[in-house]
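Chemist: return atomic coordinates for the entry below.
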Amino acid sequence: MNIPDIMAKGGIAMWPLLFLSILALSTIIERSFFWIRFLSKEKQIIKIILKTASYDWDAVSKIAQNYSKYPIGNFLYISLKLDNPDPEVFHLAMESSADDELTLMRQGDKVLEGIIALSPLLGLLGTVLGLISSLGNIQISDLGTSSARGVTLGIGEALISTATGLIIAITSLTFYRIFQSLWFNQVRVFRKIGSELELIYQQHWLKINSSNSKNLHETCNE
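Modeler: Alright, predicted model coming up:
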């Protein structure tokens, strides 16, 4: 059977299932491109920012800004653009930016969750409606005759919508779990990189304040 035949034999439930399949496919493609683009650059961005921060803190904000279109770059840039903040303020800024970026990285998850839940139910609804139509036309006297074979064929066609709904749900669930695993891995990466950058900044902040205190002390002595 070709697609028009499947749509016709699957019943009215096939049309919302077609819409869900298109929605699922577009979401999967968009999210796949996002993760491929992001992960291909992530290690390079982290290496450059941490290396710059370790030897030239004043330049690291500009470097991070160049990568602010990537989630990991924007996450770090939000804190780095602050002007010599207290370490506690720096920490809070990093936590806030991490929450924002991680939330944005889950775009599309709710769509896939809805498709996973709705597709099997719509498929089952299509099958039930098909069975009602097929069994409603059979009479006791038709049992064992050629009319009964027509009903059997109708029941088989009614199961098309259930199979379609399950295929859509299984495909969506597979990619949903993949995207979820990638997201959970990013939570660990953000925590690790955030901690390393905070440690570098604390050393920088202590050095700056120690220098300022020394200069102030020398000025007072003069």
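
Chemist: could you use CA atoms for every contact and neighbour count after this?
Modeler: OK.

Chemist: in contact with G73, which residues?
Modeler: 45-46, 64-67 (Cα atoms under 8 Å, 6 or more residues apart in numbering).

Chemist: so which residue is smack in the middle of this structure?
Modeler: In the chain, the residue lying closest to the centroid (Cα atoms, centre = their mean) is R106, at 3.4 Å.

Chemist: that one: what secondary structure?
Modeler: Three-state assignment for R106 (DSSP: H, G, I helix; E, B strand; the rest coil): coil.

Chemist: following up with a second sequence; could you model it the same way so I can compare the two?
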Amino acid sequence: MDFSNITNIEELLKAGGPVLIFLIFLSIVSLTIILERFFTLRKQIKMSRKLIAYAKYQLQAGQIDKIIEACGRDIAKNTPAGRLIKTLLTSNRQGANLKDYSDEVIDWEVTLLHKKLPVLATLGSTTPFIGLFGTVLGVMRAFADLAAMTAATAGPSVVAKGIAEALINTAAGLFVAVPAVIAYNYFTTQINFFERELENIASEITHAR
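Modeler: The predicted structure follows:
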């Protein structure tokens, strides 16, 4: 079978072997996490920003009760800013104690936002090596096949075919790794920006208290 004739899934799986099947599984895991985090973070951050803007306006007007009421509605929708703002407004802590407490709450909310992202980081860093491992196995198999052939049937084309098929695993490893790394960096950047927004509203509430 020539590499150029690999035209269907069955032939691809046969060429890549068990390592390719494992990489396909990892790609499904990666895609699932990327989609889940994208829609979840977009929803939570968007709702939180609306609440933060509302809280800043009402804070200037001294309408604490309206802010707490709005937070209650957003908490039901799992909004990080809702939990943070309500916690700070209803806390009996003051001054430096309230500031330290707000930092703890923000750290916890940011940790929740980072949920599953370490998996993407791990996939991004390890799948190229898994693909390379599959390629090495394929190259070893190609040379073993070459050694088993007679001088009349052996030739460079035999090794070239085996290596070409083995390189499918390297390509598959990169196919999983690249989107995972891009998504991880994107999500991390979005969360870092949002963390600054949480710190800003927490600081305003702390000074207002």
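
Chemist: rewinding a little: show me what the residue nearest to the centre of the first structure aligns to in the second structure.
Modeler: By TM-score structural alignment, R106 of the first structure lines up with H114 in the second structure.

Chemist: what about its match, distance to I28 of the second structure?
Modeler: Using Cα to Cα, to the nearest Å, H114 of the second structure is found at 20 Å from I28 of the second structure.

Chemist: which position in the second structure pairs with L125 of the first structure?
Modeler: By TM-score structural alignment, L125 of the first structure lines up with F133.

Chemist: repeat for I48 of the first structure
Modeler: Checking TM-score structural alignment: I48 of the first structure goes with Y54.

Chemist: ditto for K192 of the first structure
Modeler: Using TM-score structural alignment, K192 of the first structure pairs with N200 in the second structure.

Chemist: what's the mean distance for stretch 16-35 of the second structure versus the first structure?
Modeler: Its aligned residues in the first structure lie a mean 0.9 Å from stretch 16-35 of the second structure after superposition (mean Cα distance after the TM-score superposition for the first structure).

Chemist: what separates that stretch from the chain centre, distance-wise?
Modeler: 14 Å (Cα atoms, centre = their mean, to the nearest Å).

Chemist: next: stretch 113-123 of the second structure.
Modeler: 5 Å.

Chemist: buried residues in that stretch?
Modeler: Within stretch 113-123 of the second structure, the residues that count as buried by 16 or more other Cα atoms under 10 Å are 113-114, 117, 120-121, 123.

Chemist: all helices of the second structure, in order?
Modeler: 9-61, 64-75, 80-90, 95-113, 117-148, 156-208 (DSSP state H).

Chemist: so which of those helices is the most packed in?
Modeler: helix 80-90 (a mean of 21; mean count of other Cα atoms under 10 Å).

Chemist: what span of the first structure lines up against that helix?
Modeler: Residue span in the first structure matched to helix 80-90 of the second structure, by TM-score structural alignment: 71-81.

Chemist: what separates that stretch from the chain centre, distance-wise?
Modeler: 20 Å.

Chemist: for the closest residue in space to L132 of the second structure that isn't next to it in sequence, give its distance to I45 of the second structure.
Modeler: Spatial nearest neighbour of L132 of the second structure, excluding adjacent residues (Cα to Cα, 6 or more residues apart in numbering): T170 at 5.1 Å. Distance of T170 of the second structure to I45 of the second structure, computed by Cα to Cα: 37 Å.

Chemist: distance check, Y54 of the second structure against Q60 of the second structure.
Modeler: From Y54 of the second structure to Q60 of the second structure the distance is 10 Å (Cα to Cα).

Chemist: and for P80 of the second structure?
Modeler: P80 of the second structure is 21 Å from Q60 of the second structure, by Cα to Cα.

Chemist: rewinding a little: spit out the contact partners of the counterpart of the residue nearest to L132 of the second structure in the first structure.
Modeler: By TM-score structural alignment, T170 of the second structure lines up with T162 in the first structure. When contacts are counted by Cα under 8 Å, 6+ apart, T162 of the first structure touches 120, 122-127.

Chemist: what's the answer for E113 of the first structure, then?
Modeler: 173, 176.

Chemist: separation between it and I36 of the first structure?
Modeler: E113 of the first structure is 21 Å from I36 of the first structure, by Cα to Cα.

Chemist: likewise S54 of the first structure?
Modeler: 28 Å.

Chemist: and if you look at D100 of the first structure?
Modeler: 20 Å.
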